[in-house]
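Asker: Here is a sequence with its predicted model. Questions after.
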Amino acid sequence: MPYPKLPAPAPGEVLLICTCYEEDKARWGEVLGALRGRQDGDAVVLDDGGVRLRLAEDPGWDYLQGGNLPALVPEGSAAPPIAAVVDIPVVYGGAAVLLVDLREIPGRGVRVPGDDLGRVLAALLGGSLRFDELVHGMDRFGVYQGDGWAPAIPTPTTVVRASFPRLPATEMTLLVRTDFTDDRAWRALVDALGEPDEDGGFSAGEGLSDRVELSAVVVDDREFEHLQPGQVPALVPPGEHTTMVALADAATMADPAHPVLVVDLYDTPGQVTRIPLAEAGSMAANLEISNMDFADFV
């Protein structure tokens, strides 16, 4: 069943989208009370900067991933620059509000604390702050100017190509080749995954990991050459709960341990970490059962 399209915000407004529902009722948690602003009908006008947050509710958005928002912009309409999301980590985990880029690199996200939301949104809409700067300023929890220390692997913001096809729909890990300069290194990586199963996926054997086998759908297609992490979340079909997406880039090919670049789809869409292929199965399993968060691997 397709997700409902996003409503069109008025000029200068930002949609505040709820993606957490119980019995078709929106759950906003403590967010609305924590925002520094005043209620104005179905909008909140923030004190710092005067930005209007238009509250957007639809039970059809339950469990919607932030990276899927670009696909829900109505066809023929201009995408607003940004949207704000109140998701499960916000409602039940006290996480910062998720801002999703809808224009520069659609689908990537950064979290911003509620008490700083007005300033950040006003600066983004006014042009004195770019989404790239939010990404560069994230801590390991994906929070802009957060105190969780800087990630070991900064999330890239440079884009080589602007257009890519959709990624395959699957519940398994996607392993996507993005570098095509070394076929021998790529074959070595694929050989390490083992033999494909009847569904076309690969399961790593005991020689690859002594903890958890990695089940992955391998994408070897030049259509994804130079794909960057921030572009990945918008390419995952809406409604598909892919465990994670791992990119095999030039650094992956150059190292015998095949350290893949793993992209977050849930907590902070587009954020990255790099792990050896031998550890990817354990990471996928822990993310799947919510035993660990993406930040635990950053």
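Answerer: All right, it came through fine.
Asker: okay, CA-based contacts and neighbour counts for the rest of this
Answerer: Fine.
Asker: what's the neighbour count on the closest residue to N286 other than its chain neighbours?
Answerer: Spatial nearest neighbour of N286, excluding adjacent residues (CA to CA, 6 or more residues apart in numbering): M292 at 5.4 Å. Using other CA atoms under 10 Å, the number of residues around M292 comes to 14.
Asker: what about M292, distance to V298?
Answerer: Going from M292 to V298 by CA to CA, to the nearest Å gives 11 Å.
Asker: Please apply the same query to V217.
Answerer: As judged by CA to CA, V217 and V298 stand 23 Å apart.
Asker: How about A285?
Answerer: Using CA to CA, we find A285 at a distance of 16 Å from V298.
Asker: repeat for P229
Answerer: Applying CA to CA to P229 and V298 gives a distance of 14 Å.
Asker: same check, this time on M253
Answerer: M253 sits 21 Å away from V298, going by CA to CA.
Asker: between these two, who's got more neighbours?
Answerer: Between M253 and V298, counting by other CA under 10 Å, M253 is the more crowded of the two (24 against 20).
Asker: Name the SS class of that one, please.
Answerer: M253 carries the three-state label helix when classified by DSSP: H, G, I helix; E, B strand; the rest coil.
Asker: Neighbours of the closest residue to it other than its chain neighbours, how many?
Answerer: In space, and not counting its chain neighbours, M253 is closest to A185: 5.3 Å by CA to CA, 6+ apart. Applying other CA under 10 Å, we find 18 residues neighbouring A185.
Asker: Wait, A185 touches D249, no?
Answerer: No - the criterion here is CA atoms under 8 Å, and A185 misses it with D249 at 10.8 Å.
Asker: now the helices for the stretch 101-250 of the chain?
Answerer: Shown for the stretch 101-250 of the chain, the helices assigned by DSSP state H, counting those that start in this stretch span residues 117-126, 131-136, 183-193, 250-254.
Asker: Residues contacting the third one, please?
Answerer: Helix 183-193 is contacted from outside by F202, S203, A204, G205, L208, L214, M253, A254, H258, using CA atoms under 8 Å, 6 or more residues apart in numbering.
Asker: give me the number of residues near the closest residue to the last one other than its chain neighbours?
Answerer: When the adjacent residues along the chain are set aside, H258 lies closest to T252, with 4.6 Å between them (CA to CA, 6+ apart). Per other CA under 10 Å, the neighbour tally for T252 reads 24.
Asker: Now do the same contact list for T252.
Answerer: Counting by CA under 8 Å, 6+ apart, T252 touches H258, P259, V260, L261.
Asker: Presented hereafter is structure B, for comparison with structure A:
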Amino acid sequence: MEDESGRLARLRRILERREERAETTASEPWRTRVDGESPTLPMTETVPLIRTDFGDDATWAAVRDAVLAPHPQGGGEYFRAEVEPVEDRRFAGLTAAELVARVPADPDCPEEPAATLLVVADATTMTSAEHHLLLVSVDVADHDTVRRLRATPRAVQQVENNLTTANMGWEEFAEAADDDGVVRLM
């Protein structure tokens, strides 16, 4: 059985190791921390809307157009999802984790990813009745935790606008998802 001074010494060692890890992690570029792969997603000014399923061009066009369409918000205002379509066959079939691993580092802050939100048009998007898209969030503050949820094309605008302006948090949308895990207009 450890005495009080033994427990304190053990706690100090644990804290020192955590601080060392935090210092090392903070100085490493984002792409190295993820998995060492060179990033391949393009740098975008807005949130990337990544196509990973190339089986149906007509469905992709309809989904893309629905996400990009202006949506009335009341009072005569219209909002759009601030997304940029990325249509590159190199991303065909990639999972959320594989896409996150390909997010480039922020050029102004290399220990941060250039994008912390991805919108993905995957096989489920193309085959589901509502064409719900996969939303992937990377929480850098929480040890690069990758979170996923689905949203209908119209709801993407609401989620993206509120997340990127920090008007609402990820948890609020996760809680607002219906029983099937899909966020629809709130």
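Answerer: Happy to help now that I have it. In this text, all values refer to a predicted model and were calculated from it rather than measured experimentally.
Asker: What's the match for M43 of structure 2 in structure 1?
Answerer: Matched across to structure 1, M43 of structure 2 falls on A169, judged by TM-score structural alignment.
Asker: nope, T127 of structure 2 is what I was after
Answerer: Using TM-score structural alignment as the criterion, T127 of structure 2 maps onto A254 of structure 1.
Asker: before we move on, the earlier item: turn the helices of the stretch 101-250 of structure 1 into TSV, including distance to I88 of structure 1.
Answerer: Shown next, in TSV, are the helices of the stretch 101-250 of structure 1 (distance: least, CA to CA, whole Å):
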stretch	distance to I88 of structure 1
helix 117-126	18
helix 131-136	21
helix 183-193	33
helix 250-254	33
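Asker: Kindly list the longest helix within structure 2.
Answerer: Counting residues, the longest helix in structure 2 under DSSP state H turns out to be helix 4-27.
Asker: Strands of the stretch 101-250 of structure 1, start to end?
Answerer: Along the stretch 101-250 of structure 1, counting by DSSP state E, counting those that start in this stretch, strands occupy 109-112, 173-177, 202-203, 215-219, 245-248.
Asker: Can you name every helix or strand that the last one contacts?
Answerer: When you say that, I think you mean strand 245-248 of structure 1. Here strand 245-248 of structure 1 touches strand 173-177, strand 259-263, going by 3 or more CA pairs under 8 Å, 6 or more residues apart in numbering; DSSP states H and E.
Asker: And for that strand, what's in contact with it?
Answerer: So strand 245-248 of structure 1 is in contact with 173-179, 229, 232, 258-265, going by CA under 8 Å, 6+ apart.
Asker: Look up how far R33 of structure 2 lies from the closest residue to S27 of structure 2 other than its chain neighbours.
Answerer: Take S27 of structure 2 and drop its neighbours on the chain: the residue closest to it by CA to CA, 6+ apart is E111, 6.4 Å away. Between E111 of structure 2 and R33 of structure 2 the computed distance is 8 Å (CA to CA).
Asker: So which of those two has more stuff around it?
Answerer: Ranked by neighbour count (other CA under 10 Å), E111 of structure 2 and R33 place E111 first, with 19 against 16.
Asker: would that one count as being in a helix?
Answerer: No - according to three-state DSSP, E111 of structure 2 belongs to no helix; its state is strand.
Asker: my guess is it contacts D144, does it?
Answerer: No - assessed by CA under 8 Å, E111 of structure 2 is found out of contact with D144, at 11.0 Å.
Asker: What residues in structure 2 pair up with stretch 214-228 of structure 1?
Answerer: Using TM-score structural alignment, stretch 214-228 of structure 1 lines up with residues 81-95 of structure 2.
Asker: ok, now stretch 118-127 of structure 1?
Answerer: The aligned range for stretch 118-127 of structure 1 in structure 2 is empty, by TM-score structural alignment.
Asker: buried ones in that stretch?
Answerer: G118, R119, V120, L121, A122, L124, L125 (16 or more other CA atoms under 10 Å).
Asker: what's the spacing between R111 of structure 1 and V120 of structure 1?
Answerer: In this view, R111 of structure 1 and V120 of structure 1 are 11 Å apart by CA to CA.
Asker: nope, V90 of structure 1 is what I was after
Answerer: Distance from V90 of structure 1 to V120 of structure 1, by CA to CA: 18 Å.
Asker: returning to what we had before: need the helices and strands packed on strand 245-248 of structure 1 in a markdown table with mean neighbour count, can you?
Answerer: A markdown table is the format used below for these (neighbours: other CA atoms under 10 Å):
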| stretch | mean neighbour count |
| --- | --- |
| strand 173-177 | 24 |
| strand 259-263 | 26 |
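Asker: looking at those, which is closest to G33 of structure 1?
Answerer: The minimum distance between G33 of structure 1 and these falls on strand 259-263, with 32.1 Å, by CA to CA.
Asker: residue contacts, the closest residue in space to E84 of structure 2 that isn't next to it in sequence?
Answerer: Using CA to CA, 6+ apart and skipping the chain neighbours, the partner closest in space to E84 of structure 2 is P48 (4.9 Å). When contacts are counted by CA under 8 Å, 6+ apart, P48 of structure 2 touches V83, E84, P85, V86, A115, L117, L118, V119.
Asker: hang on, the second one packs against R51?
Answerer: No - with contacts counted by CA under 8 Å, E84 of structure 2 stays clear of R51, the gap being 10.8 Å.
Asker: The strands of the stretch 101-250 of structure 1 into JSON lines, with extra columns for distance to E225 of structure 1?
Answerer: Listed next are these as JSON lines, based on distance: least, CA to CA, whole Å:
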{"stretch": "strand 109-112", "distance to E225 of structure 1": "22"}
{"stretch": "strand 173-177", "distance to E225 of structure 1": "7"}
{"stretch": "strand 202-203", "distance to E225 of structure 1": "21"}
{"stretch": "strand 215-219", "distance to E225 of structure 1": "11"}
{"stretch": "strand 245-248", "distance to E225 of structure 1": "10"}
